[in-house]
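[1] Any chance you could fold what I've pasted below:
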Amino acid sequence: MFHQPDAEHPNGHVLLSGPIAQSIPAGIFTNNAVKNLTIDNTAGVTLDGPLGVSGILKVAAGNLASAGNLTLLSTATGTAVVDGSTSGTITGTVTMQRYLPSRFGYRYISSPFSNATVAQLSEEVELGADFPTVYNYDEDQVASGWVNYTSTTGVLSPLKGYAVNFGDTALSNTISISGTLNNGPVASAVLYNHNHTYTKGFHLAGNPYPSPVDWNSVAGWTKTNIDNAIYYFNNGTADRYGGTYSSYINGVSSDGVANNLIPSMQGFFIHVSNGSYPVAGGLEINNNARLTTLNPVYHKTTADETLLRLQAHPGTDTARKDRVAIYFQQESSIRYDKDAD
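    Predicted coordinates:
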């Protein structure tokens, strides 16, 4: 059953169901694209030609065989998502896009695939540049944790983040990565806090799914010795190598923008709790944390505590802000609290 956008089906929802294997022929849809696609066929569906999905892709039952033809589209108005609440799966190579309103400076990215490599970034950045354009982060470094990661064979591992410098132009850009989609539980390697002078137990993590995830999902995460905090990087507008951080800690946003909704292909810092060093921790996520929000809006926190936000910047350089949020909680301690500070 096919529905293009019309008065009866304004969202262009395409549904394929039944007990017999089906296929979607090449060129059947305008511009080879649909908004929402649902597969509910235990015998499976195969793509016989290129198809882009701009909304929600849901495989309620059976498999969708991409055959390298499926693209999850991204524009300024939203990024396609794969519904992770069902038992169906997507097989074969898939391409996922991520729209960037500006390609100036660094972005912390992650991969929604199990087998993507740095080589796929070669169309977006110059991997052989004198100053590295892609970095991994290694907490167990005496100096800075940033490590050159421009080898084309380097794997973009699930649940890890990477810093990528996309250049010195403020023009918008859409990047794309391809591979086999992650689905189901994804776990990190053992994460440590060695209390090194510069890395201090921080790790650059990343959303491993082709959908946003909710940091607050109790059923979706297993956080072992991980603080209740995530830290986002906001690239600068004047210095392509600079920027500032915003945080979401204990339900409180440092800038009223960062929050618990982590978009697809988004990298972010986490912190292994302090303790008897080295402290071992771990992070695991499953499909319960996944959302179907097409364009996560970073709202002001909904916490009802009395809240004061302050920010400071050097001189007239308003792009480089340090922020702090002060709030009051009856259960607070005079000591550092990994779940609140």
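
[2] Could you use CA atoms for every contact and neighbour count after this?
    Will do.

[3] Centre of the chain to stretch 22-39, how far?
    26 Å (C-alpha atoms, centre = their mean, to the nearest Å).

[4] And the strands in the stretch 151-300 of the chain, which stretches?
    Here the stretch 151-300 of the chain has its strands, by DSSP state E, counting those that start in this stretch, at 162-165, 173-179, 186-187, 191-193, 202-206, 213-214, 221-224, 229-235, 243-249, 252-253, 261-262, 267-271, 279-285.

[5] The residue positioned nearest the centre of the chain - nearest residue in space that isn't next to it in sequence?
    The centroid of the chain falls nearest to residue 266 when counting by C-alpha atoms, centre = their mean (2.7 Å). In space, residue 266 comes closest to residue 109 once its chain neighbours are excluded; the distance is 4.7 Å by C-alpha to C-alpha, 6 or more residues apart in numbering.

[6] and if you look at residue 146?
    residue 137 (4.7 Å).

[7] Equivalent analysis for residue 90, please.
    Using C-alpha to C-alpha, 6+ apart and skipping residues adjacent in sequence, the residue nearest residue 90 is residue 64, 4.8 Å away.

[8] Okay, and the one you found sits in which element?
    Taking DSSP states H and E as the definition, residue 64 sits inside strand 63-65.

[9] I have a second one here; can you model it like the first so I can compare?
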Amino acid sequence: MKRITLIISFLWLLVSITNAQEKRVHYFDKHDREKGTLVVSDSTVFTRTFDKVGNILRDEIISPCGDIPTPIISNSRPLTFCPGDSSVLTAPVSYKYLWSTGDTTRSITVKKTGLYTVTAFSSSVCSKTSLADTVLVKIGTLATPLADSYIFGAKSDSFSSASNWYVYSLSSDSYSLAISPPSNSSSIIIPALGYCVLSLPTLTSNVSVQDLKIEVGAKLSLNTNTLTISGQISDSGQLSGPGSLSIAGSGAFGTLFFDQSIPNTSNRLTNFTYNRTGATISLGTKMQITGVVTPTAGILATRNNLVLISDSLGDASIAQGTGTYLSDSVTIERYIPGISGRLYRYLAAPFSAGPSFSSSWQKQIFITGLGSGGTICPSLTQHSNGFDASASNGATVLMFNEANAIATASTPSVGGATVYTNAWTGISSTNTTTLIGGKGYNVFYRGSRAQGCALLNGNNPTPSNITLSACGIVNTGSFTFTVTYNPLNGEGWNLLGNPYPSAIDWNSAGWTKNNITSSIWIYRPATNQFATYNGVIGVNGGSNIIPTGQAFFVKANASSPNLSATEVIKSSLYPAILLLKGNKPFEIRASLVNSANKTDETVLALNRDKTDLFDADFDAEKMHNANNLDLYSLDSTGLKYAINAIATLNDGDYKIIPLGIGAASIGNYSFNLSAQSMPNFYQVFLRDHFLKTEHQLGPDSLNYSFTVTADSNTYGNKRFDLYIRNERPHSTGFGLNSSDDNSILKVYPNPTNTVFTVTIKQKDLNISSLVLSNSLGQVLKTINNPKKEEIIDLSSYEPGSYFLRPVNEKDTFKAIVIIKN
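    Next up, the predicted model:
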């Protein structure tokens, strides 16, 4: 036994180690008398305190390692860092080390979020463990993802830059730097601004993704590109325009939120397409669309947050859909430029359940009408029925009532179309009258309501631009218009409204038209005239496209008319050039321009399937323009046409078509005539009977200037006509020149003031009659079994062109033109 003698207080302490596992302590007094023993472990320090006579005062057993301090971990880099970075943790100098990661070095490098501790050993048996150091790998405010994801951790705002992305692996619970930007199979997370997220992403090209999570406070800007989401969207971060959004895939989707920080800008997209089978896509905030909403599959729950924008650049629309594809209300805008002045506009609204006028359009413009209880400007208040009070209380929202209309001036000799009284009736109230799809509204536009009382008190400032806005349930699916036909009243004229939030195509196969003529008429306030289209040809800008928010006239031509449509008629096309169709060799287009540069157009079409009288499936009657500039053709009954088909001319034949200019104001005018695809064997002449001149239409066009004076012969329906002749080379007809040796007749004098003589030069043709007609085609005189020489008196007829045609039992020959001065 090893003996170690120590003096402790007044005692001797003998320590004897009996084996490696146990220590036995023997203690003695100063006289070397043993006082007792105590067994302690190898790691124990034993202390016993005695008094002077050897009595035990106290015992203490402590570690032989003493009071080892708790090791403190130091770090050379921040403990919070971005994915791809790291931090170095270092323990104080010790005998050896054991980290919570299993590492045994003094320092370790960490790249993952976690709690890290180290146990430091001062000897083989003495150690102590540190407090935990928390290491956080952080991307903004992002929580740990629940799936493999691409996470935006921006160094810039470029979505397509790989250096802006981290990739999270769920299996290894780790982040890495992306080597490429997300692909169309990637799930995307956009964190809010914060640690490692210095910018929010902006698309630099069209992008397709699977799931998309945009954290609260985060935003993804589409720029001018298209984002396609095939998975789900989550959280309540925002998308920002002005690009386009497409929803694909199937199953549950989520709710879309849009950036509202800059109203009418950041929440505005170009196009929105959803093709999401079995899903309801919800709008959590306002989404404005300037282009087209295309519903292919799924349901869009607008939550009253969808706005279709209308401005000077165009009108947003909802394209053709099938089944139930839309729920809740939609806000429909209608832009009205003030440059056209204080004029009526033909407007429509596409609602199946629309708002009242007072809760919609009247918020942007003044609407007046009969009522009581209100006060006029300058202390403007509204009548009890909602109308803005004015001195006259004149109605400014009118509807055309065909059943009550009374024709008072049907096809007058000078001017435009039929004039009706009792046809226009004002709405009875703005509080209770609602905007309904399919109805046409004639709305007088004074200017923006923001311009104040000056619009009502007679000052009449130039109207400013305005955008009408109304929110309601829009029409979807099939639609049937209310069309009436009362031949003794409105004669079938009906003012209808485009029933859909989209442009519609009058030529579409989606229409059902029974006892309805082929034409539509749309008033153009910019030119103060009617644009007309007959299903083939348009004048004054008329085409097959009826814009959204537009009212238009149709004409029923028999009892029980029916006009209905399906969504097939919707169109997003606005052709710049009308493609001419139909069975006709060519058309003649004539325009009339006055010194103020106002214009009007008429078209004459040659079509072998049509007649020279009214053809309901092609011809379009003339509607009088409010600017008093009118151009039209006439048939033999005096009916006026904006678009007029005539039967194709046979070889060697000719026709004369009167052109009317109505009660034109005194001033200078010009004609422009052109004929698309006119064969070179056709000859077309514009004839001026007042000046007794004729001018041939060349291969390009014909321009002819003239003056209207107070003389009634300088305007109206008799001054001008078109002379059209078919001179096909293989024709066997005879020339019109009365001095031609091959002609049948000889006429002299021509021109004449009163009478002329006609001589039959070829008796072998057995001419059975001579037929004299005027420029309207009306037969004035027939001479049966004519003698070789006949004298015909024109003294009772007005100056102009007359036509003498020889006829036998087999043939009808060309006529000779007789001019009476």
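
[10] which residues touch the strand holding residue 64 of structure 1?
    If you take C-alpha atoms under 8 Å, 6 or more residues apart in numbering as the criterion, strand 63-65 of structure 1 is touched by 39, 41-47, 88-92.

[11] hang on, the earlier thing: residue contacts, the residue nearest to the centre of structure 1?
    Contacts were defined as C-alpha under 8 Å, 6+ apart; by that measure residue 266 of structure 1 touches 108, 109, 110, 161, 206, 207.

[12] so how far is residue 345 of structure 2 from the corresponding residue of structure 2 for it?
    Matched by TM-score structural alignment, residue 266 of structure 1 corresponds to residue 550 in structure 2. As for residue 550 of structure 2, its distance to residue 345 of structure 2 is 9 Å (criterion: C-alpha to C-alpha, to the nearest Å).

[13] Give the aligned equivalent of the residue nearest to residue 266 of structure 1 in structure 2.
    Per TM-score structural alignment, residue 109 of structure 1 is aligned with residue 347.

[14] ok so, going back, quick one, which of the strands of the stretch 151-300 of structure 1 is nearest to residue 73 of structure 1?
    With C-alpha to C-alpha, the closest approach to residue 73 of structure 1 among those belongs to strand 173-179: 9.1 Å.

[15] Mind giving me the packing neighbours of that closest one?
    The contact analysis (3 or more C-alpha pairs under 8 Å, 6 or more residues apart in numbering; DSSP states H and E) places strand 173-179 of structure 1 against strand 94-100.

[16] Other residues contacting the strand it packs on?
    Contacts of strand 94-100 of structure 1 (C-alpha under 8 Å, 6+ apart): 66, 68-76, 79, 172-181, 210, 265.

[17] Would you show me how to pick out the buried ones of those in PyMOL?
    In PyMOL, this line selects whichever of the contacts of strand 94-100 of structure 1 come out buried by 16 or more other C-alpha atoms under 10 Å:
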select buried, resi 66+68+69+70+71+72+73+74+75+79+173+174+175+176+177+178+179+180+181+210+265
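
[18] now, among the contacts of residue 266 of structure 1, which is nearest to residue 26 of structure 1?
    Nearest to residue 26 of structure 1 among these, counting by C-alpha to C-alpha, is residue 110 at 30.6 Å.

[19] Would you confirm that the closest one contacts residue 156?
    Yes. Counting by C-alpha atoms under 8 Å, residue 156 is a contact partner of residue 110 of structure 1 at 7.2 Å.

[20] Pick out whichever of these two has more residues nearby.
    More crowded of residue 110 of structure 1 and residue 156, by other C-alpha atoms under 10 Å: residue 110, with 27 against 23.

[21] give me the element the residue of structure 2 sitting at the aligned position of residue 327 of structure 1 is part of.
    Aligning on TM-score structural alignment places residue 327 of structure 1 opposite residue 605 in structure 2. Element membership of residue 605 of structure 2, judged by DSSP H and E, is strand 599-606.

[22] list the helices and strands the following helix or strand past that strand packs on?
    Next helix or strand after strand 599-606 of structure 2 toward the C-terminus (DSSP H and E): strand 620-621. Contacts defined by 3+ C-alpha pairs under 8 Å, 6+ apart place strand 620-621 of structure 2 against strand 640-646.

[23] which residues in structure 1 does the strand it packs on align to?
    Using TM-score structural alignment, strand 640-646 of structure 2 lines up with nothing in structure 1.

[24] same deal with stretch 307-317 of structure 2?
    With TM-score structural alignment applied, stretch 307-317 of structure 2 matches the range 71-81 in structure 1.

[25] Test my guess that residue 654 of structure 2 contacts residue 722.
    No. Counting by C-alpha under 8 Å, residue 654 of structure 2 does not reach residue 722; the two are 10.2 Å apart.

[26] okay, these two: which has more neighbours?
    Neighbour count, other C-alpha under 10 Å: between residue 654 of structure 2 and residue 722, residue 722 has more, with 23 against 18.

[27] Now for that one: which residues touch it?
    With contact taken as C-alpha under 8 Å, 6+ apart, residue 722 of structure 2 is in contact with 656, 657, 658, 659, 684, 685, 686, 687.

[28] What count of nearby residues applies to the first one?
    Pointing back at residue 656 of structure 2 there. Residue 656 of structure 2 has 21 nearby residues by other C-alpha under 10 Å.

[29] Translate it into the numbering of structure 1.
    With TM-score structural alignment as the criterion, residue 656 of structure 2 matches nothing.

[30] Now do residue 656 of structure 2 against residue 773 of structure 2, distance only.
    Note on residue 656 of structure 2: its distance to residue 773 of structure 2, by C-alpha to C-alpha, is 11 Å.
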